[in-house]
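[1] Need coordinates for the below:
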Amino acid sequence: MTAALKVHPRVWIGLAIYVGYVAVVFLVQQLSGVPYTDLGESGRNLFLGAGLSLIIAAILLATTTTLLGWWRPALREQRRSVRWPIIAPIIMVVALLINLASTDWASYDGAFFAASIVLILVGFTEELTTRGLLLTSLRSTLSEGWVWFLTSALFALMHLINAASGQALPATLQQVGFAFLGGTIFYIVRRTTGTLIWAMVLHGLWDFSTFAVLHGTPGAFAAFGSIVYIAAGVLALIFVPFVIRGADEKIGSHA
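    Predicted coordinates for the structure are as follows:
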């Protein structure tokens, strides 16, 4: 695999991409003038406050990945892990379906729905940044246990920018904790399926569902979505050693 790469992975490259992604998203969202807490008020707010930054970031990330020649290691495992830990992501899918079933779809208008669809891009941008390019760079040096922990932790910490965009700090810190659980689930998806694509899909649909259920008046069972999500995250923490065990994913190890 190493011979096909235009630039050999280095830890600093992945960290630079991570910082650059967070900076671009934060800058575009700040220039929009839409506080994080107002994203759900209208389709215009959601697009300008979140969707536009994702479109710009997606273009920049795709260009960067192409220039580096990292599409293959960013999107695919060399060897899949054991399959059964995918139970945790499946439980997350149940939580996602609960969110969608509890959504007040009557409160949607065309503009808000269109902006919500754009929001699915977050699955591409955040996954490619963390469990794609950052993961590839970390695998040049670190063991797989550190790769899981650092990609999940940095994914969680990127959500701190929401506090600077108007969200209350306690709510943001809770979001960071939940994101670490989610990051572990998405890592398990990558390891068990052998590709980042399914993690991108699940991530995008999850974020879509969380914004959807908070728009309008949520259904009576909306709170159960969060409970099931936490259960999936706890199981993911228990299962993750099994997908790390025996991993031989360092760049060039199978060249």
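
[2] Only C-alpha atoms from now on, for both contacts and neighbour counts.
    Will do.

[3] what number of residues lie near the residue nearest to Val243 when sequence neighbours are not counted?
    Take Val243 and drop its neighbours on the chain: the residue closest to it by Cα to Cα, 6 or more residues apart in numbering is Ser81, 5.2 Å away. Ser81: 22 surrounding residues under other Cα atoms under 10 Å.

[4] Please give the structure of this sequence too, so both can be compared:
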Amino acid sequence: MPNTLRVTPRVWIGFAIWVGYILVIFVMQRLTGVPYTELGDSGENLFLGAGLSLIVGTVLLAITTSLLGWWRPALFDAARSRHRWPIIAPIAMAVLVVVNLAVTDWAAYDVAFFGASIVLLLVGFTEELTTRGLLLVGLRSRLSEPWVWLLSTLAFALMHYVNVLAGQGFLPTTQQVGFAFLGGTIFYILRRTTGSLVWAMVLHGFWDFSTFSSGYGETSPLVGLTAILYLVVGLFALVAVWWTFRSTAQSDVPDATAARLTA
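    Predicted coordinates:
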């Protein structure tokens, strides 16, 4: 297989991009001066405190991926997981997205707030490309797939601690980090079972959008139930993920590592 990558994948490059993305988000949030806990107060707060940093992050990540030439290995696996049944976890998560959207108090939205909240969908592109895209490519250059899952998912979870610096309390942020690890595992399963990161980007974006929207305005009692069901699905994913490490190809080495070995 010819090597079309401009830069050979390295673990340190993946982590450098991860750190760089966190710094961009932190700096942008500090410059706007909107605390994390006040994002839902108005459309202006939401756009300046979250949307603007996501737009900047999207542009910088697209430029970085193009310069590295990593688009294909970041977005696609050469071979999908040998076992497909773990996709039950992301399917269940998608159902919870529909429930969240169904119980959202849409009457509480004005045009400005709705427009700003739509920008939140970009989080699926930025966070997935950073962790289960570019970081994953770097990790696959040296590590076996179980380590790739663990380190990329842990990195995804830990990046949420930046919210402490943006004004959120340490304990609720720690809970958010734990839930993010479960969600990250679900998104990883979706990549491995479909062979594409694109579906994980879509699910991630709509999940964050739906959880934010369902908590705005008058909150339905079903929101608490979906949180419990999310925990159940996440725990199921922690077990099911072990069946996704082997690929349909004879070799279990994913696309990014294969590209490095033929360089």
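
[5] Can you give me the TM-score here?
    The TM-score (TM-score structural alignment, normalised by the length of structure 1) is 0.97; 255 aligned residues with a Cα RMSD of 1.2 Å.

[6] Map Gly183 of structure 1 across to structure 2 for me.
    Under the alignment by TM-score structural alignment, Gly183 of structure 1 pairs with Gly184 in structure 2.

[7] so Pro218 of structure 1, which of the three states?
    Under DSSP: H, G, I helix; E, B strand; the rest coil, Pro218 of structure 1 falls in the coil class.

[8] how close does the residue nearest to Val243 of structure 1 sit to Val240 of structure 1?
    Remark: distance between Ser81 of structure 1 and Val240 of structure 1 (Cα to Cα, to the nearest Å) = 10 Å.

[9] for the host helix or strand of Ala95 of structure 1, which positions count as buried?
    For Ala95 of structure 1, the host element (DSSP states H and E) is helix 87-101. Going by neighbour count (16 or more other Cα atoms under 10 Å), the buried part of helix 87-101 of structure 1 is 87-89, 91-93, 95-101.

[10] for stretch 34-46 of structure 2, same thing?
    So, applying 16+ other Cα under 10 Å, buried residues of stretch 34-46 of structure 2: Val34, Pro35, Tyr36, Leu39, Gly40, Gly43, Glu44, Asn45, Leu46.

[11] now swap in stretch 224-241 of structure 1 and tell me
    By 16+ other Cα under 10 Å, the buried positions in stretch 224-241 of structure 1 come out as 225-226, 228-236, 239-240.

[12] Make a markdown table out of those residues and add distance to Val176 of structure 1 and secondary structure.
    Shown next, in a markdown table, are the buried residues of stretch 224-241 of structure 1 (distance: Cα to Cα, whole Å; DSSP: H, G, I helix; E, B strand; the rest coil):
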| residue | distance to Val176 of structure 1 | secondary structure |
| --- | --- | --- |
| Gly225 | 17 | helix |
| Ser226 | 14 | helix |
| Val228 | 17 | helix |
| Tyr229 | 14 | helix |
| Ile230 | 13 | helix |
| Ala231 | 16 | helix |
| Ala232 | 16 | helix |
| Gly233 | 13 | helix |
| Val234 | 15 | helix |
| Leu235 | 18 | helix |
| Ala236 | 16 | helix |
| Phe239 | 20 | helix |
| Val240 | 19 | helix |
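
[13] what's the closest of the residues you listed to Trp71 of structure 1?
    Val240 (24.4 Å; Cα to Cα).
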